[in-house]
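S.K.: below: sequence and its predicted model.
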Amino acid sequence: MTLDDIGNEALGKLTAREVCQVLREVVLGRRRMTKPGAQTWDEVYACLFDVDVEGWRISIYNDCDELDYCEQAVSPDGQQWDFDPGARTDPIALLSTWEHQSLERMLKAL
């Protein structure tokens, strides 16, 4: 555990791994993902796409019809994870190739 991890816990911040696990559970069919808005993945094309995963609010960047990165995630209890361009990774980058492709297909189908 690093000093940053302790600081994140104290502030109620989520880690990229925690958000990745939620997305992984969607891919594996253990959690249900819905879209709160009316726009489809194809309609946003190059913009943020919001989804709800059983109370988790997650914003994912659609880069010209390709799943790119996670911008933000807020858990049902209000803990938050935010994209940091200086960080080494984000929740989407932690997914396996198969999980990434499966999640992208699921987003397109919403």
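M.R.: Great, that's in hand. Numbers count the residues shown, from 1 in each chain.

S.K.: all contacts plus neighbour counts: C-alpha atoms, from now on.
M.R.: Fine.

S.K.: Q101: what's it in contact with?
M.R.: By C-alpha atoms under 8 Å, 6 or more residues apart in numbering, the contact set of Q101 is empty.

S.K.: flag every buried residue along the strand or helix carrying it.
M.R.: For Q101, the element it lies in under DSSP states H and E is helix 97-109. Taking 16 or more other C-alpha atoms under 10 Å as the basis for neighbour counts, the residues of helix 97-109 that come out buried are 99-100, 102-104, 107.

S.K.: and which of the residues you listed is nearest G55?
M.R.: Distance from G55 was checked for each of the buried residues of helix 97-109 by C-alpha to C-alpha. The minimum falls on L107, at 16.9 Å.

S.K.: okay, pairing it with this:
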Amino acid sequence: MRRACKQSWSEIYHGLISAEIDGWRLTLFNDCGTLGYCEECRSPDGRVESLETRQRCGTDPVEFLSGWNVSSLSVY
């Protein structure tokens, strides 16, 4: 997992931050230093899932991230 935007986790204290995991790009919401939710998810083949479409299913990709993945965002 790596940060895919120029600003660091601490610089985006309240807002959207992008991360890349094995070709997948997640746009995550940093809620004052806490990982809030996934705004958008893009697969390597171009499929897109957004917050609006995902709420119908009741799943959030953030729930599948390990504690190590979440903490690695704040290191960069």
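M.R.: Nice, I can see it. In this text, all values refer to a predicted model and were calculated from it rather than measured experimentally.

S.K.: what do we get in structure 1 for C32 of structure 2?
M.R.: The pairwise alignment with structure 1 assigns C32 of structure 2 to C64, based on TM-score structural alignment.

S.K.: and its match, how many neighbours?
M.R.: C64 of structure 1 has 13 neighbouring residues, counting by other C-alpha atoms under 10 Å.

S.K.: now the residue nearest the centre of structure 2: closest residue in space, sequence neighbours ignored.
M.R.: The C-alpha lying nearest the average C-alpha coordinate of structure 2 belongs to L28 (C-alpha atoms, centre = their mean; 3.0 Å). The spatial neighbour of L28 of structure 2 that comes closest, neighbours along the chain excluded (C-alpha to C-alpha, 6 or more residues apart in numbering), is C38 at 4.4 Å.

S.K.: which residue ranges form the helices in structure 1?
M.R.: Listed from the start of the chain, structure 1 has helices (DSSP state H) covering 3-11, 16-27, 41-44, 97-109.

S.K.: between these, which one is closest to G78 of structure 1.
M.R.: Closest to G78 of structure 1 of the helices of structure 1 is helix 3-11 (C-alpha to C-alpha; 10.9 Å).

S.K.: re earlier: got the buried residues of helix 97-109 of structure 1 as CSV, with distance to T34 of structure 1 columns?
M.R.: CSV is the format used below for those (distance: C-alpha to C-alpha, whole Å):
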residue, distance to T34 of structure 1
E99, 17
H100, 17
S102, 15
L103, 12
E104, 14
L107, 9
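
S.K.: which residue of structure 2 sits farthest from its center?
M.R.: In structure 2, the residue that sits farthest from the middle, by C-alpha atoms, centre = their mean, is R56; the gap is 18.8 Å.

S.K.: mind checking how far that one is from E40 of structure 2?
M.R.: Here R56 of structure 2 is placed at a distance of 14 Å from E40 of structure 2 (C-alpha to C-alpha, to the nearest Å).

S.K.: fine by me, thanks again.
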